[in-house]
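J.: got a predicted structure plus its sequence, pasted below:
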Amino acid sequence: MQEKNLELVDKIMTALQGVEDPELLIDVVNLGLIYGIDIEGDHATIKMTLTIVGCPLSTYLQNAIEKAVLSVPEINKCDIKLVWYPVWNPERMTVAAKKQLGILDNEQALDQENKIEETEEKEKIIDFSVPIKKLAEEYPDFIQIMYDCGFTRIKIPGLLSTVGRVMTIPLGAQDMKIDLDKVKQAFEDKGYKVID
C-alpha cells in the first residue's frame, strides 16, 4: 500500500471513530465492525460487518459510515461492502468498549489491573526483532505508544492477528516512513529498554 493510501486509511479510521452505534453508544471502530479499507484513487471501499444479521440499524450505520468517509477531503466516492465472515463477536471489541458495556466484571477488571501492575514491576523490554502482535500481548500500553508514534493503523481490528504476526517495528516504520529513533525514544520515555 502506497504511503498516500496509508495516510488516507488513517484519516478514514479517525473519521469512523465519530460514527457511534446509537444503541450501544460506542463507535464502529472500537466495536470492531470495520474489517478493512481499500483505496483506489479517490474511491474508498469499507469492508464492515454488523453485530447481528438483520440488524435494524444496518441502513443507518452504512449511511453514517459513508458520510464520515466522504468527510475526508481526498475521498469522493465510498462503497460499503457488508461481510459476515469472520463472524463478529464481543472479543472483537477493544478493552475500552468492553468496559463501557460492562462486559468486564469487577473480577475481570481487577485481573487486568493486576496484569498491568505485574508488567510494570518487571523490566519492560522492547525487542525490535519480535513481531508486534507478541509485544502487544505482553505490554498493555504498547498499542497506544505505537499509535502515538504515528502507527495509527495498529488500531484497525484484525491487523495484529494478521500482519502483526510477522510485522516488526522496524519493518512497520520503514513502510510508514516513521523515524525509528523517534519510536525508540518514545518507548524509552515510558520506561522500556529497547533492543534493536
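T.: On my side now, so go ahead. Please read these numbers as outputs of a predicted model, since none were measured by experiment. Numbers count the residues shown, from 1 in each chain.
J.: all contacts plus neighbour counts: C-alpha atoms, from now on.
T.: Noted.
J.: where do the strands of this protein begin and end?
T.: Assigned by DSSP state E, the strands in the chain fall at 20-21, 26-27, 34-40, 43-48, 77-82, 125-127, 193-195.
J.: for residue 170, the count of nearby residues, please.
T.: 18 (other CA atoms under 10 Å).
J.: hang on, it packs against residue 183?
T.: No. Here residue 170 lies out of contact with residue 183, judged by CA atoms under 8 Å, at a distance of 9.3 Å.
J.: now residue 188: how far from residue 195?
T.: 11 Å (CA to CA, to the nearest Å).
J.: ok, and here's another one to check against it:
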Amino acid sequence: MPEIPQWASQALSEVYDPCCREKGISVVEMGLVRSVEVDGGRARVELLLTSGWCPFAARVLTEVRERIEEQPGIREAEVEVVWDEVWTTDRLSPRAAGLLRFLPDPARVPDKSAYIRRELR
C-alpha cells in the first residue's frame, strides 16, 4: 500500500463511512484511502469503497475533499474512487478489525463450538 502523508491521515481521521460512524472507525482506519498526492497545491486523493453499491459514496467523497482542502498549502483537491483494486478486510487497521469483529474463514476454525464460547465471553 502506498504511504499516506501524516497530515492527510490526521485530516481524514474524523471522516467516517456512515456505516462505521457509530463505532468511530474513520476512512483511514477502514483502509479506504489508497493514496494522497500533492502537486503545486493541488491534491489528488484515491479512495476505495467497501462496496460499489455504497449509497453514501457521494457524501464520503465530498467530506474527504473538504477536509483535504482545509489543509495548509492545499488550494484544490480532487477525490476519485478507484475501481482497479478491490477493498478487502486486510486493509483494516488492527483497531478497526477488532471493533468490527469479522469472523475467520470457517476452514481455519477446527472447533467451532469452542470458538463461539470464547468469543461470546
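T.: Here it is on my side, so go on. Just so we're clear, the structure is a prediction, and the values are computed from it rather than from any experiment.
J.: tell me which of residue 188 and residue 195 of the first structure has more neighbours.
T.: residue 188 (15 against 11).
J.: tell me how far the spatially closest residue to residue 16 of the first structure that is not a sequence neighbour lies from residue 96 of the first structure.
T.: Computed as CA to CA, 6 or more residues apart in numbering, the closest residue to residue 16 of the first structure that is not its neighbour in sequence is residue 68, at 6.0 Å. Using CA to CA, one gets 22 Å for the distance from residue 68 of the first structure to residue 96 of the first structure.
J.: and residue 176 of the first structure, by the same measure?
T.: In terms of CA to CA, residue 176 of the first structure sits 26 Å off from residue 96 of the first structure.
J.: neighbour count for these two, which is higher?
T.: Using other CA under 10 Å as the criterion, residue 176 of the first structure and residue 96 rank with residue 176 on top: 19 against 13.
J.: the longest helix along the first structure: how far from the chain's middle?
T.: Counting by DSSP state H, the longest helix found in the first structure is helix 106-121. Mean-position distance between helix 106-121 of the first structure and its chain equals 22 Å (CA atoms, centre = their mean, to the nearest Å).
J.: could you do stretch 63-73 of the second structure as well?
T.: Here stretch 63-73 of the second structure shows a centroid-to-chain-centroid distance of 17 Å under the convention CA atoms, centre = their mean.
J.: kindly report the same for stretch 39-52 of the first structure.
T.: On CA atoms, centre = their mean, the centre of stretch 39-52 of the first structure falls 15 Å from the chain's centre.
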